[in-house]
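*Asks:* Got a predicted model here, sequence first, then my questions.
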Amino acid sequence: MKKKILGLVAGIALLTTSCLGPNRAFNGLNDWNDNLSENRWANEAVFIGLNIVPVYGLAYLGDILIFNSIEFWGGENPIGDGDDM
């Protein structure tokens, strides 16, 4: 019983600590979508379309797994110059 509780606590501790970084690819996609049109309904339609074709999900996954890892280990983010952090 103690091993199960210890394993659960260790799993929660590992899953709740992270270094996410600035997520520039996802935020850039979101900014592009926000400024796409003056019509908010058109922006919403594009947003829904980009979620059906998993562009938002892939941008976020790429940020977390690739770009933020490169920034963490290499010291600079391949997307952007880092002035807006």
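*Replies:* Happy to help now that I have it.
*Asks:* use CA for all of it now, contacts and neighbours both
*Replies:* Noted.
*Asks:* tell me which element the residue nearest the centre of the chain falls in.
*Replies:* Centroid-nearest residue in the chain, with C-alpha atoms, centre = their mean: Tyr60, separated by 3.4 Å. Here Tyr60, judged by DSSP states H and E, is contained in helix 55-62.
*Asks:* what does that helix contact?
*Replies:* For helix 55-62, the surrounding residues in contact (C-alpha atoms under 8 Å, 6 or more residues apart in numbering) are 23, 25-26, 29, 50-51.
*Asks:* Second structure follows, compare the two:
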Amino acid sequence: MKNIALKVIGLTALAASLTGCIGSNAVTSKVMKFNVEVVDNRYARAGVNFLLAPVYGITTAADYVLFNSLEFWTGSNPLNGNPHIFDSKVDTKYKINDDLAPSLTDAPIDELSNRTIQTGEMHKIDDNTIQMDIVYNNGDTATLTGVKSGEQVSYYMDGELVSQTTISELEAASSAQS
């Protein structure tokens, strides 16, 4: 029980720390600044950069896991005080206007129904045909039929062709799941 609780706490902490990992990467920026300021020769800077490669890995991890998440959730980076990158004022490509008429904020399509299969009964019609009678959670019904013709299998939903496959593709998918 203790082991499960530790796993749940660990996964929760991991999930929380990985949310909002886009930020200014302040720790990595400080290392980059040091890299540029330590010597004035570009070749020497490249050498310092090579030597600091493991440090960059650590600082990037610290930025992603801790500091960028703090920056995202608090609105400013705790190391440099800059506002979060998503709060920056820039010339945007798509401007969202809060003053739109309500008729323009709804999509002109019917809402999607989230129906799920409540029951499904399989029946063998003959050696080449199977049928599933489906009842959805909202009471709707449907019939799914699979018809084998040689190597080809065609699937029909309420008499309308919806998909086709081959026996070898079905066997490959079945063995991949095993």
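*Replies:* Thanks, I have it. What you see is a predicted model; the values in this text were computed from it and never measured.
*Asks:* compared with structure 2, how much does the helix holding Tyr60 of structure 1 deviate?
*Replies:* Compared with structure 2 after fitting, helix 55-62 of structure 1 deviates on average by 0.5 Å (mean C-alpha distance after the TM-score superposition for structure 1).
*Asks:* List the neighbours of the biggest helix by length in structure 2 that are in contact with it.
*Replies:* Longest among the helix segments of structure 2 by residue count, using DSSP state H, is helix 2-17. Here helix 2-17 of structure 2 makes contact (C-alpha under 8 Å, 6+ apart) with 65-66, 69.
*Asks:* Which stretch of structure 1 lines up against the helix or strand that that helix is followed by?
*Replies:* Using DSSP H and E, the helix or strand that follows helix 2-17 of structure 2 in sequence is helix 26-37. Aligned by TM-score structural alignment, helix 26-37 of structure 2 corresponds to residues 24-35 of structure 1.
*Asks:* what do you get for stretch 135-143 of structure 2?
*Replies:* Going by TM-score structural alignment, stretch 135-143 of structure 2 lines up with nothing in structure 1.
*Asks:* swap in stretch 160-169 of structure 2?
*Replies:* Counterpart in structure 1 of stretch 160-169 of structure 2, with TM-score structural alignment as the criterion, is absent.
*Asks:* just the helices in structure 2 please.
*Replies:* Going by DSSP H, structure 2 shows helices at 2-17, 26-37, 42-51, 53-62, 68-74, 167-177.
*Asks:* Mean deviation, the third one versus structure 1?
*Replies:* Between helix 42-51 of structure 2 and the aligned residues of structure 1, the post-superposition mean distance stands at 1.2 Å (mean C-alpha distance after the TM-score superposition for structure 1).
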